[in-house]
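# Structure, please.
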Amino acid sequence: MEKFKTLGGSEGSTFFFSVERQKKWERLDGPIGAFVRVMPWRHFGRKNLGYLFAILHGADFFFDFDDDNYIKVDESTGKPVEILPSTTVLDNVMVAMSGPTAFNHHPMMKPSIPAPSWARGFPWEYIKDEATEGEPAFSQSIPFVSKLNSIGVIHEGATNVLVPKHAYSPYNAQASIHTQPALWATLLPTTVPGRVSDIWRSYFAQCIFADSNLRLVFSPPKIEQIRNDHDILADFAAENDLYTKSGKLIDFLSSWDSEHLHFPQRVEQLWIDLYERSYIELDDVVALQKWLEALITMGYKFPELKPRFRNVALMGQFNFADFPNSMTQIMMWSQKMRERFQTTIAAAPLNKTQLAYLETHRIDAIPARDLKLRKRDHLGFYNPLSNLMRTLLRFENSSTIEAVLYAHDDALLNLTELSEGKYPFPTDKIANRIKGELSNAAFVDLRTMPDRAKARTLSHRVFPNGTISDIDKTIFVNTSSELKKQIPSLHAKYKQWGHYYCAPGQQQMAMDPEFAMYLDPDGSAWFPFHTQSDFLIVPTKYAKPFTEAATMHLKHFIWIECAFGKIVDILQQQLQAPTRLVKLCTGFGDRRGRWDVINNHDCQSESVAVFHPFKIRGRFDEFWAHADEINFPAYSSRGKN
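Coordinates of the predicted model:
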């Protein structure tokens, strides 16, 4: 690469990339010369040569600014201020929550001009939509150097604001910093006017940012602008696409996906798709291809891809919605989960006012509609099953959603383990979680378990006449309490089984003529060991049979912890549905829901898939940090504290 560097000059820290030197680059063989030759003269996009030059010379950052920008002077030293943030942290970064895919960061920065205020390129149709302004969740200091793999662009604004990863906020080329993992994203399209080029670049980049763990941060300005003369009407005409196309562009980018998991191929596919929808012309696709070839030739290291899962809908179950910050909690959960799932749904006992609030903020939510269940369901014993059933039916005929991942709001998910390290998400099995001691019982057919003594302690039978028996049909009684006296160890660790929530409903269901289709060949209804009900993955191809079995359990008010195991058994027996068990880390006690309770030595295995319970309420910064720690980076990077 040395011969390329000498063509640009290498003395000192300032380089003048003259016309003469640019023409020398045009005569180069290979990808670099090919890229330079397709760059038009007298266009804003000619800056692309400067970006390429800087990457070639080992730049770790780009400070991209215009010729009418001047770096501020530190009054205490009389020297220009440091452009890069502190070498340690970005201080007091406001984490923004927003449901819509368009995010207007201006109001959160409290601009001095009267509202409404918005950045160039923000869709006009959303300017008066207050939901796009988001809400501040909390402030935090982000380690800058150690987080370079997650901060892609820092753009100047009035204050530090972290843009939601699922949302799009325009940034321009006036004064922005690109970090090394985002240098690939500096390419400006040249078949559109210069007033559009940098805004289009920002939107295109954020689409890939969402799939590569990169973030956009707005930070206080370190430059002053002394505006050049501008023809306002000419600028207005040049910016026409920003007014007429940006909203639809965001809609397209938000739903875009590609089968390519190789970074350059994924970027290339995006630009091809943008060309096919007339956002750019063919020459830009050619330029992008040559740009990527040049970066590969120079040994540029592209960031790791971590695409959002689009073939699975995540349903979050919230058992309560009557505490002061419940809506904020739902918004926080939804935003964080949308970093890895394209489709998220919050299910909760919402009233009409709460539901309307979430709809306004574009949070997909479903209320507990069954009044009979609601009257008897103050602890979320039944409605979660109803909500899962309704969500499965919603996506039964979807061409994209292949499974529903159901998880309570207090469950943190190790997606590397759950997805088996694959993309898209595997959806061929029903999956539930288990603790180690229950690994030989959950979702296991105890009818054929070799250890009959243990099988007798974990399950039972009910006959259509109401008679209850042990699994081997050696004891016959009329009530669950009688069977418990005969087998004291029966469901020993599950006190609720013999009370109101499980056994009585199971007895009534077995006597229900509509349940006859689910009886064993001997005419009995076998009921398996209970399973924890805070997590389940169900392929949508089982939506109808799952619904039919779930309806029977809801009809007789059987708690989900007893219902899940039997419903899955029905699918196994009737459809030979395969299942998969994943490991659970959990903890209870006086500090139930605190991180230190579940982050114990038993939870350090990389094979742990579900951490439960960690309560979000009021601890948004903790939830954010632990979700990042478990859900998103490589699991091996998890701390031990």
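
# Please count neighbours and contacts with C-alpha atoms only from this point.
OK.

# any chance you could map the helices in the stretch 51-200 of the chain?
194-209 (DSSP state H, counting those that start in this stretch).

# What ranges does it have for its strands?
In the stretch 51-200 of the chain, strands defined by DSSP state E, counting those that start in this stretch lie at 61-65, 69-71, 73-74, 79-80, 89-97, 135-143, 151-156, 161-162, 175-179, listed in chain order.

# Against which helices or strands is the second one packed?
Judged by 3 or more CA pairs under 8 Å, 6 or more residues apart in numbering; DSSP states H and E, strand 69-71 is in contact with strand 223-225.

# Could you give me the buried positions within the strand it packs on?
Counting neighbours by 16 or more other CA atoms under 10 Å, one finds that the buried residues in strand 223-225 are I223.

# For the comparison step, fold the sequence that follows:
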Amino acid sequence: MISIITTIAEPTESVIKLSNKSIYSNGLVIIGDKKGPFKYDLPNTQFYSLDNQLSLDFKLAKLLPTAHYSRKNLGYLLAIQQGEDCIYETDDDNAPNDYWSIRNQETKVLMAHSAHWINAYKHFSEESIWPRGFLLDYIGKDSAIPKHDGSLIKIKAPIQQGLADLSPDVDAIWRLTQDREFYFERKDSLALPTGSWCPFNTQSTWWWEEAFPLLYLPSYCSFRMTDIWKSFIAQRCLWEMGYHLVFHASEVDQDRNFHNLMRDFEAEISGYTQNEKLTKTLEASKLLPGSVNALRNLIICYEDLVIAGILPKEEMELVRAWANDYEKLKK
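Okay, here's the model as predicted:
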């Protein structure tokens, strides 16, 4: 297992805490950007400045925009190049809490009953809260509250999303209207059935090898939507692979970096207005069954989103570069 972070800051307290946990793993890969950092003095850490990234033998390295979260894609490729079979991705303001530990792909879950949209946060709290990217018109619907029969089952889940306490991953509307310290309840993990949507993020997320082709972060969209749109595409492809997305109780405390909330709101407007169209487009995508087709299905999803006018055609050059780099590494 290896941890992937992109940052413009020198080691934060949160990253130092993760580094201390990572003595049980293969450490951290830190992806910098134009603003820095220019060094990264932390044990068990591989640091790649922007100059280092541009010298990598990946087609994607020179195509990715600077000052963009999508440069994290290079961290994924580096982990794959190094033969990792599990990637933990997070941000530099998420500190592991007492419940953080290296997870297993096989996990015990409660399987949610089928619904078109499921607010997974409501499984871990009765308060009014929803994940960034969740459809606003489903927030108050009873159908979006997770329901299950109470039976734990063991499943293989190649994508598992951990929640964050203190400052959870929510949208700007939640923060502008009710921002406060927040702690989720500790409950059994929840799996979503095929056909049920819930956005997930890149703040505390575990990926195993079969799902690696789906790690790609788009560049030609808002920084507040890149990981959310990635999550919808990954979910759609997971369904064809016969897997379920899993949410589990909080394993990090987020000491959130400063954000201008109105700028966050502006950056989320494309999600508020297009997430339903995006997911309906993905539902109509004609994908191929099985894990062997994960990369091909990713490309099909992006082609369909370009045709639908949700992403510009320029995104496809990066998607194909990702696919080229990935296939080259897996030969």
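
# Kindly provide the TM-score of these chains.
Here the superposed chains carry a TM-score of 0.74, computed using TM-score structural alignment, normalised by the length of structure 2; 266 aligned residues with a CA RMSD of 2.3 Å.

# circling back to that earlier point, A34 of structure 1: which of the strands of the stretch 51-200 of structure 1 is closest?
strand 61-65 (22.8 Å; CA to CA).

# tell me, that closest one lands on which residues of structure 2?
The aligned range for strand 61-65 of structure 1 in structure 2 is 86-90, by TM-score structural alignment.

# how far is the matching stretch from where the chain is centred?
9 Å (CA atoms, centre = their mean, to the nearest Å).

# That stretch against structure 1, how far on average?
Aligned to structure 1 and superposed, stretch 86-90 of structure 2 gives a mean residue distance of 1.1 Å (mean CA distance after the TM-score superposition for structure 1).

# Can you tell me, leaving aside adjacent residues, what's nearest to R390 of structure 1?
Sequence neighbours aside, T547 is the residue nearest to R390 of structure 1 in space, at 8.0 Å (criterion: CA to CA, 6 or more residues apart in numbering).

# Based on its surroundings, how many neighbours for the one you found?
19 (other CA atoms under 10 Å).

# Assumed it was part of a helix.
Yes. Counting by DSSP: H, G, I helix; E, B strand; the rest coil, T547 of structure 1 is part of a helix.

# Span of stretch 357-372 of structure 1 from start to end?
25 Å (CA to CA, to the nearest Å).

# okay, and it goes to which residues in structure 2?
Going by TM-score structural alignment, stretch 357-372 of structure 1 sits over no part of structure 2.

# helices and strands around the longest helix belonging to structure 2, which ones?
In structure 2, assigned by DSSP state H, the helix with the most residues is helix 261-284. With contacts taken as 3+ CA pairs under 8 Å, 6+ apart, helix 261-284 of structure 2 sits against helix 172-178, helix 226-241, helix 294-307.

# 7 Å instead, please
The contact analysis (3 or more CA pairs under 7 Å, 6 or more residues apart in numbering; DSSP states H and E) places helix 261-284 of structure 2 against helix 172-178, helix 294-307.

# Let me have the strands of the stretch 51-200 of structure 1 in TSV, extended by mean neighbour count and distance to H262 of structure 1.
Listed next are these as TSV, based on neighbours: other CA atoms under 10 Å; distance: least, CA to CA, whole Å:
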stretch	mean neighbour count	distance to H262 of structure 1
strand 61-65	18	23
strand 69-71	16	37
strand 73-74	14	43
strand 79-80	12	41
strand 89-97	20	30
strand 135-143	16	28
strand 151-156	25	19
strand 161-162	24	27
strand 175-179	22	20
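
# Can you list the neighbours in contact with the match of strand 61-65 of structure 1?
By CA atoms under 7 Å, 6 or more residues apart in numbering, the surrounding residues in contact with stretch 86-90 of structure 2 are 1-5, 202-209.

# 6 Å instead, please
Outside of stretch 86-90 of structure 2, the residues within contact range by CA atoms under 6 Å, 6 or more residues apart in numbering are M1, I2, S3, I4, I5, T202, Q203, S204, T205, W206, W207, W208.

# Could you report the distance from the second one to K147 of structure 2?
With the distance defined as CA to CA, I2 of structure 2 ends up 34 Å from K147 of structure 2.

# Also the last one?
In this structure, W208 of structure 2 and K147 of structure 2 are separated by 27 Å, where distance is defined by CA to CA.

# For the helices and strands packed on helix 261-284 of structure 2, state which one has the densest average packing.
Highest mean neighbour count of these: helix 294-307, a mean of 20 (counted as mean count of other CA atoms under 10 Å).

# how far out from the middle of the chain is it?
Counting by CA atoms, centre = their mean, helix 294-307 of structure 2 comes out at 18 Å from the chain centroid.
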